[in-house]
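Participant: need coordinates for the following:
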Amino acid sequence: MERNEPCWCGSGKKYKKCHMPIDEKIQLHADHGEIVPSRAILKTPAQIEMIRKSADLNTAVLDEVAKHIRIGMSTAEIDEIVYRFTTEHGGIPAPLNYQGFPKSVCTSLNNEICHGIPDENIIIQDGDIINVDVSTILNGYFSDASRMFKMGNVSERAERLVRVTEECVQRGLAAAKPWGHLGDIADAINTHAQANGYSVVEEIGGHGIGLEFHEDPFVSYVTPKGSEMLLVPGMMFTIEPMINEGSPDFFVDEDNDWTVYTIDDGLSAQIEYMVLVKEDGIEVLTK
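Facilitator: Below you'll find the model as predicted:
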């Protein structure tokens, strides 16, 4: 672009006063052989404003689940809460009918790593740990987050796994810095998980989000520090490591082709935040 043309991001500023310095810095990293985001990955100010509204609703949905989740309820009841609250507030549950997924939310208990399908016959028991993964579309913009819930008298091993998973996410957030790399996040998470005797699922990771449910880049949590894509202001993605107490390997339920289980029947936990890279740091949009 010419220096004095309106910036491509739609900010209304001249290119030289807006994205020109960022684009030049990206090019320097590209010239050194680093993986850099395409312009399509970077969200514009107008898009960020709309995505924030979707994110606010997504957080409100999880807050609503937190108010009502209890021992003795079915996971189908969680699905009903998510669908009702989301639609009553003008949103659409993003998982519903996504590539054939039949429900509005993912509910994954104990040895289920992710993509558990709510069912009236799955009843939350005392001692369960459950991940509730909520994703929302509002006015065409997408958001995503998940929380772990400890139900009643949770075992020490389950309590510890959930705590370390939260610590992994926090360490990943601390490692996420503009002009760093996705591998910095992965290394912080994987190092802490392994130091505590856990493993990180390798083949399922985070993703870009905002204009679509799943966008580039794929966010691994097992790659080395300094590797993977450059973190550039305007990037938006999820940090959602899946931490297993045993092997990182898994299998997918043959009956529903969705629910992912630990290969060794060990416990698994996941916490998901959605973040925006800014010039002065990282903003958490959902948690």
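Participant: for the rest of this, base every contact and every neighbour count on C-alpha atoms.
Facilitator: Will do.
Participant: element containing D265, please.
Facilitator: Using DSSP states H and E, D265 sits within no helix or strand.
Participant: before we compare anything, build this one as well:
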Amino acid sequence: MFDRGIEIKTPAQIESMREAGLVVGSTLELLRSTVQAGMTTAELDALAHDHIRSQGATSNFLGYHGFTGVICTSVNDEVVHGIPGTRTLQDGDIISIDCGAIIDGWHGDAAITVAIGDVPDEVTELMRVTEQSLWDGIAAARLGGRVSDISHAVETSVRAQGDYGIVEGFTGHGIGSAMHQPPNVPNVGRPGRGVKLVKGLALAVEPMVTLDTPNTRTLADDWTVVTTDGSWAAHYEHTFTLTDTGAWVLTALDGGKARLEALGVPYGGH
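Facilitator: Here you go, the predicted structure:
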């Protein structure tokens, strides 16, 4: 640990986080390839539960403050924290699937947004913009930099691509021996502020971007967060760390190599 209770991992602990991250990544890819109109969100959750267990991992979502799923399933205007249940997915929906796993006490956390069948072009573009902002945020991280360098890059990426809402009430976070740790990683901000980026620090970056208002409210289930005006939202997340050679995305199956190199950023994994 160093100041403010922030957890710095050893290389061996980061390797365990990579193992957890690979479980998360493979679970999300399974769900991406499986989800279709007519499925319920509970059926998706059951698939995720079986896969996580088959990989020798446990879920960090199930039971978290009473949460009843191993994934969050947030559909259309639901931004984050949707509870899996009886909702049947329809052609034209989009769904954010947020997933986490634990290996040997170390956590991974990531999210994707998936289109069900044909969706409007503006929604496809919303998804692209949101995912791009995630990668631009990670690409801005450098050893010796600051957490808000990531925040600024996410915000700048989104603002440059259109008039979108960026949700500020929910943020990325530190991660390691617990799923949520300090520091927070906001999706807006000025660069050069906040915690210093050092080896052994692991962060989950997760932009949430909307077609209109960024304002949200929480439903009566005390979990599901929706936009106040019903506008649709996209959500992407990865867990990453920095090594001497660059960024290593622990929840990406290829470690983030392809996307980082496409952005001209050194890859720090192996």
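Participant: next, count neighbours for Y98 of structure 1.
Facilitator: Using other CA atoms under 10 Å, Y98 of structure 1 has 12 other residues around it.
Participant: corresponding residue for it in structure 2?
Facilitator: Under the alignment (TM-score structural alignment), Y98 of structure 1 pairs with Y64 in structure 2.
Participant: also S155 of structure 1?
Facilitator: By TM-score structural alignment, S155 of structure 1 lines up with P120.
Participant: wait, what's in contact with the nearest residue to that match once chain neighbours are set aside?
Facilitator: Leaving aside its sequence neighbours, P120 of structure 2 sits nearest to G92 (CA to CA, 6 or more residues apart in numbering; 7.7 Å). By CA atoms under 8 Å, 6 or more residues apart in numbering, G92 of structure 2 lies in contact with A115, I116, G117, D118, V119, P120.
Participant: now with 10 Å, please.
Facilitator: Counting by CA atoms under 10 Å, 6 or more residues apart in numbering, G92 of structure 2 touches A37, N76, A115, I116, G117, D118, V119, P120, V123.
Participant: can you check R53 of structure 2 too?
Facilitator: Residues counted as contacts of R53 of structure 2 (CA under 10 Å, 6+ apart) are V23, S59, A101.
Participant: quick one: which of those is nearest to G85 of structure 2?
Facilitator: Closest approach between the contacts of R53 of structure 2 and G85 of structure 2, by CA to CA: S59, at 17.3 Å.
Participant: pull the number of nearby residues for that closest one.
Facilitator: 23.
Participant: so the residue nearest to it when sequence neighbours are not counted, which state does it fall into?
Facilitator: Distance criterion CA to CA, 6+ apart; nearest residue to S59 of structure 2, sequence neighbours excluded, is A101 at 4.6 Å. Put simply, A101 of structure 2 is strand when judged by DSSP: H, G, I helix; E, B strand; the rest coil.
Participant: touching, A101 of structure 2 and L28? I think so.
Facilitator: No. A101 of structure 2 is beyond contact range of L28, at 11.2 Å (criterion: CA atoms under 10 Å).
Participant: relative to L219 of structure 2, how far out is the equivalent of I123 of structure 1 over in structure 2?
Facilitator: Superposed on structure 2 with TM-score structural alignment, I123 of structure 1 falls opposite T88. With distances taken as CA to CA, to the nearest Å, T88 of structure 2 is found 19 Å from L219 of structure 2.
Participant: ChimeraX command to pick out the buried ones of the contacts of G92 of structure 2?
Facilitator: Applying 16 or more other CA atoms under 10 Å to these leaves a buried subset, and the ChimeraX line that selects it is:
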select :76,115,116,123
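Participant: from the contacts of G92 of structure 2, which is closest to S16 of structure 2?
Facilitator: Checking those against S16 of structure 2 with CA to CA, the nearest one is A115 at 31.6 Å.
Participant: OK, contacts around that closest one?
Facilitator: 32, 35-37, 75-76, 91-96, 123-124, 127.
Participant: what about D77 of structure 2, how many neighbours?
Facilitator: 22.
Participant: what's the counterpart of it in structure 1?
Facilitator: By TM-score structural alignment, D77 of structure 2 lines up with N111.
Participant: same deal with D229 of structure 2?
Facilitator: Aligned partner of D229 of structure 2 by TM-score structural alignment: D264.
Participant: in the stretch 151-270 of structure 2, which spans are strands?
Facilitator: In the stretch 151-270 of structure 2, strands defined by DSSP state E, counting those that start in this stretch lie at 165-166, 172-174, 181-185, 202-205, 208-210, 216-218, 225-227, 233-235, 238-243, 246-249, listed in chain order.
Participant: picking that back up, what's the overlap in contacts for A101 and L28 of structure 2?
Facilitator: Residues touching both A101 of structure 2 and L28 by CA under 10 Å, 6+ apart: L22, I71, A110.
Participant: residue range for the longest helix along structure 2 in structure 1?
Facilitator: Scanning structure 2 for the helix with the most residues, using DSSP state H, yields helix 11-34. Under TM-score structural alignment, helix 11-34 of structure 2 corresponds to residues 45-68 of structure 1.
Participant: mean per-residue distance, the matching stretch versus structure 2.
Facilitator: Superposing on structure 2 and averaging over aligned pairs (mean CA distance after the TM-score superposition for structure 1), stretch 45-68 of structure 1 comes out at 1.4 Å.
Participant: separation between the residue nearest to S59 of structure 2 and T88 of structure 2?
Facilitator: Taking CA to CA, one finds A101 of structure 2 at 25 Å from T88 of structure 2.
Participant: could you tell me which of the contacts of G92 of structure 2 belong to strands?
Facilitator: In this view, the contacts of G92 of structure 2 that belong to strands under DSSP state E are A115.
Participant: of the contacts of G92 of structure 2, which ones are shared with structure 1?
Facilitator: Shared with structure 1 under both residues aligned by TM-score structural alignment, their matches' CA atoms under 10 Å, the contacts from these are A37, N76, A115, I116, G117, D118, V119, P120, V123.
Participant: and the helices in structure 2?
Facilitator: Taking DSSP H as the test, the helices found in structure 2 are 11-34, 41-54, 121-139, 147-159, 257-262.
Participant: take those helices and write them to JSON lines, including distance to P182 of structure 2.
Facilitator: Below are the helices of structure 2 laid out as JSON lines (distance: least, CA to CA, whole Å):
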{"stretch": "helix 11-34", "distance to P182 of structure 2": "17"}
{"stretch": "helix 41-54", "distance to P182 of structure 2": "26"}
{"stretch": "helix 121-139", "distance to P182 of structure 2": "17"}
{"stretch": "helix 147-159", "distance to P182 of structure 2": "11"}
{"stretch": "helix 257-262", "distance to P182 of structure 2": "25"}
